[in-house]
Structures are given as structure tokens and as C-alpha cells.
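A.B. asks: sequence isn't available, so here's the structure alone:
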């Protein structure tokens, strides 16, 4: 019969190594120094080897103690996760979620998903803010942001939801009039630029081993994708946008892809949450289902 160990002593040992002193461990655990000291002594008796080097001011793990610390901390983490998973299973999501998303993506993807989510979890109230501008989720106190494009380094927590390709598009009338065959032919057509991309001076088209840079002739800058598409549909101009936002217009012939044999950059759609914030059960469930169900 295998020997049974007092697993509570793992938490005393890990807390002591983390704090560097028995006093610090006792404060973290909310118990007396005498209890911590006694449990450490018995733990070393259990394992049959010294785990800590003691002096008057500080404690350091021995070589065996360092390995034991890593294993013990991993075991405690798994145990805590097991508790949380059981608690989450039986906890009904409720409360308020503040979510922001780009306008087109919010209308076409987030809002339909949100309707299904709230059918399942009616106690979750969602405040959905749609904007094609860059929102500071910490300053504006959002729980979640959907971001399209290329993320800059930040302390926020991001997870990729979708991949996309940027494509050049115009109206069928513009395509017939301009007769674009090579990237350099785009200089014949004025360009509608997203204000998110303001300052960008060229687009690089690639095919096989070829690479050609195009400097667009910008005639307008617009901050809403829907307005960019309307402009392109009704004017002699072109723009570049993520392909998944255009699939219905392309399929129904309202837009035409230029240079389909050439590729522009690829990007992603991400869910972004603030760092160091406890996630509510509603947010956890929303994220889990969004990543399972939102697709293009």
C-alpha cells in the first residue's frame, strides 16, 4: 500500500520559497509562523532530504528543494484549475460585458453571435460599442475588444480569432474603364484610404518571386469601412480592405477584385482583453464560444 502524504504541506513550502521567509509565508497564508515552521519540518521528514537552507534572515531551496518547488507549484496550479473548472461549470454567467469592435465586423459577425449568446445566457447584459477608431480598452474600461489587422506590442492579452488577406477592390465599372493588368497600372485610379492606415505611402503586391510596390494616389481618407465601400462602389477609385468584409459584395457583383493573381499582406482578427484583470464567468464563456463559433 502506497504511503499517503499531507498535500497541504506543499502550499506551505511553495509559499515559503515565494516569500523567502517563514514570516512572509505565514502572512500570505494567514496562519502563524509556528504552524508554517512545523509543517516544513514534517515535509522534509516526509521526503527524507533537506529542502531549504536556513539562515537568520532568509531561506533558499536546496538543489532538491528547487526541483520539488517546481513540481509542487505545478501540482497546486493543476489543483486550483480543477476547482475553478468545477465552479465555472455550475456558475451561470451573469453581469455586464463592455465590448468594442470595428463597425463592419461588429455588424456582420459580433452582433449575430451576441444574439445567440444572450439567448443562451439571458442574464448577461452586453454594452457593444462599434468604432473603426482605435479604442483604449483599459482607459475606456472595456472587458473585450475585437481587433482587425496587425497588433502592436502591449500588455493586453490577445488571441487570434481569424486570418484574412487584404485585397484591392473597385466597382465593376471602374475595373472595365481602367483595365488593370499589373500593379503599376493602379496609378491610373485614385485611391480611397482608411484613416487607420493614414501615413502609409505604398502597398506591396507579390506574385511568385515578383514583388512590386505601388504608391497610391490618395483622393480621400475615411474612418468607416462601410463608407469606404460605398465610395468605391459609386466612384472612379479603388481601395484595399480585408477580404472577409467584402465577400457578399464580391459574390453579388457589386465589387470586383483587382489583380487576383497578386497578393497583398495577410493579417488577423483578434480578441483582446486587459491584463491583470480577473475574468468574470460571463467573459470566459463569451470568449470560449466566440472562438468556437465566429468564422468567415
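C.D. replies: Arrived safely. This is a predicted model, so every value here is computed, not measured. Residues are numbered from 1 along each chain as shown.
A.B. asks: all contacts plus neighbour counts: C-alpha atoms, from now on.
C.D. replies: Will do.
A.B. asks: what about stretch 183-198, how long is it end to end?
C.D. replies: Counting by CA to CA, to the nearest Å, you get 21 Å between the two ends of stretch 183-198.
A.B. asks: and the residue nearest the centre of this structure?
C.D. replies: Ranked by distance to the mean C-alpha position of the chain (CA atoms, centre = their mean), the top residue is residue 158 at 2.2 Å.
A.B. asks: put this beside the first:
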């Protein structure tokens, strides 16, 4: 077994960059090194640990089974090193390095991307990569520093910080309302065409809520006629086009309501408030770049509330 004293730990960062980038050329550009230098570091790292990490051909690069295990361990080592440096550097140290952030597609475009632009403006030595997907990512396996997630979270060992909250409104286009009328009760929604999100656990069921002073009322509505889509952007587009009513987030439909492209139906009803949270691996000292993102995001949400 290789001795840790024989391994150049700087090469772990280069190896992780190659796996993340998917090629030696892309990793070299990201690291600011010559491709030949990156290749040399990988070869020497393989020699130091006595295992083949990558399989390189003229057309593609793939990670060996040993390489995948070594990659996951290297990510943890680099993150722990970064946390240690953050813990001793003090609050005045510049925020630097690369911050990889995951977010849902629609919320990433509407809120996360602008917040990250502001973060880079405040910390110009920080590189940022935003990965938008409506499917959960594995923070450790995918090398994600922070995931912005909406709604109820599954139990996990990750740390979570609440950034804000949101609700969903019942909305439709003016043309849809003219054709189908304005419902007076939630039960009337069941007879209307509905634009449903297939990525939700129960896409055809509306869980609605309204307050009556000190009390509240809940009602579940089952929709039968539905146009089903798998992204929030497509659901919004179908709703604006009049294909059905939608249950859309306040942050995605607010501008459409203000402009008249959409109207709220049953405005006293909505979903119950749900959380917007930052999720990151459990650490006693979150890296400075993670803390900076949380602070910037909270400030952006407060300004746009």
C-alpha cells in the first residue's frame, strides 16, 4: 500500500479537476495549466499510489473503479483541507476557490443565478459553477458545495440553512378564465383542465390552504383532466398559453400576474408556505465560500421580497 508521505497532495486537486471537467484539456483550462503538465501530474499520481485512475484514449477519458473510489476520497480530503484553512484564516481572509452550486432549473434562472453574480461581484477571486437540474444530486459524489432546494427535504446527514420561503398560487391565463369561468370553491377546480408537474409526488392532487384569522382551512382537490410536463418552466408556459390552470410558485408567476399574462384564481387559497434552503455537507466550520453564499442569498431574497 502506498504511503501518504510518498503522495503529492497537490495532485489530488488536479485529479479531481480532471474528473469534474471530463477531459485533460478542460481541466487544464480550468486550472490555468498546460495540458501536458496536467497529464504529467496524473501519471505521477498514479505511480505514487500504485493504481490506474484514468483510462485515456484518443476519443474519450473514463474513470476506473479504483479511480472513482479515489476521486470520492480526494473530494473529501480537499473539502476537509478547505474547512481547516477557513477555520484558521479568520473572517477577513478573501473568499476564493471554486464554488459549485446545484439548484432547480426555474429557481436557478430566476433567483440563484442573480445571487451568484452578486456573490462574484463581492468576491472576485471566487469562481462559481451553477448546475441546474430538477432532480436531486448527490452532493458528495457530484462534488457540489451547496444545493439550493425547495420544499420539504428528505432526512439526510447534510446541514440545512433556511434562506426564505415560498407558496404556490392557483393561476390561469385571462383567456382560460374567459372560457372556463372563475371558480368559487376549490372543488370546482376538479372539472377544469390542469397543467400538472410529473416530478411531484402527487402531480394531480392540489393541497390547498387558507387562513381565517386565528384558524385555517385545508382542502385537497383531485384533478382528472391534465396536461403533464416535467419542468416548472414548461408548466408556466402551458399555463400562459391557456392549456389549463397551474399551481405555480409565487416567485415564478408574480411578474406574469403583475403584467396581466396570468390571473390568480381563488386568491384566498394557496399552498402552505415551504422553505427555500441551502444544503451542504456536515461540517463544524462551513467553508468561507459557503458562508458567503448564504449571506448574499439571504440579502438578495430580503431585497426582492
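C.D. replies: Received it, and whenever you're ready, just let me know what you need. Model, not experiment: these values are computed from the prediction.
A.B. asks: about what we covered before: helix, strand or coil for the residue nearest to the centre of the first structure?
C.D. replies: strand (DSSP: H, G, I helix; E, B strand; the rest coil).
A.B. asks: the second structure: which residue goes with that one?
C.D. replies: Mapped onto the second structure by TM-score structural alignment, residue 158 of the first structure lines up with residue 160.
A.B. asks: residue 89 of the second structure versus the nearest residue to that match once chain neighbours are set aside, what's the distance?
C.D. replies: Using CA to CA, 6 or more residues apart in numbering and skipping residues adjacent in sequence, the residue nearest residue 160 of the second structure is residue 279, 4.6 Å away. According to CA to CA, residue 279 of the second structure and residue 89 of the second structure sit 23 Å apart.
A.B. asks: with residue 202 of the second structure instead?
C.D. replies: Residue 202 of the second structure is 47 Å from residue 89 of the second structure, by CA to CA.
A.B. asks: what of residue 123 of the second structure?
C.D. replies: To residue 89 of the second structure, residue 123 of the second structure is 16 Å away according to CA to CA.
A.B. asks: dump the residue contacts of residue 98 of the first structure.
C.D. replies: When contacts are counted by CA atoms under 8 Å, 6 or more residues apart in numbering, residue 98 of the first structure touches 126, 127, 128, 129, 141, 142, 143, 144.
A.B. asks: which residue in the second structure aligns with it?
C.D. replies: Aligned by TM-score structural alignment, residue 98 of the first structure pairs with residue 100 of the second structure.
A.B. asks: do the same with residue 275 of the first structure
C.D. replies: Using TM-score structural alignment, the partner of residue 275 of the first structure in the second structure is residue 282.
A.B. asks: dump the residue contacts of residue 140 of the second structure.
C.D. replies: By CA under 8 Å, 6+ apart, the residues touching residue 140 of the second structure are 72, 75, 76, 281.
A.B. asks: can you tell me which of these are buried?
C.D. replies: Buried residues within those, counting neighbours by 16 or more other CA atoms under 10 Å: 75, 76, 281.
A.B. asks: out of these, which is nearest to residue 181 of the second structure?
C.D. replies: Checking those against residue 181 of the second structure with CA to CA, the nearest one is residue 281 at 48.7 Å.
A.B. asks: chain neighbours aside, what residue packs nearest to the closest one?
C.D. replies: Per CA to CA, 6+ apart, closest to residue 281 of the second structure is residue 158, 4.9 Å.
A.B. asks: residue 156 of the first structure: neighbour count?
C.D. replies: Other residues within reach of residue 156 of the first structure, judged by other CA atoms under 10 Å, total 13.
A.B. asks: now residue 233 of the first structure
C.D. replies: Neighbour count of residue 233 of the first structure, defined by other CA under 10 Å: 21.
A.B. asks: now check the second structure for the residue matching it.
C.D. replies: In the second structure, residue 233 of the first structure lands on residue 240 (TM-score structural alignment).
A.B. asks: who touches its match in this structure?
C.D. replies: Residue 240 of the second structure touches 172, 173, 261, 262, counting by CA under 8 Å, 6+ apart.
A.B. asks: try it again at 10 Å.
C.D. replies: Counting by CA atoms under 10 Å, 6 or more residues apart in numbering, residue 240 of the second structure makes contact with 171-176, 234, 246, 253, 256, 261-263.
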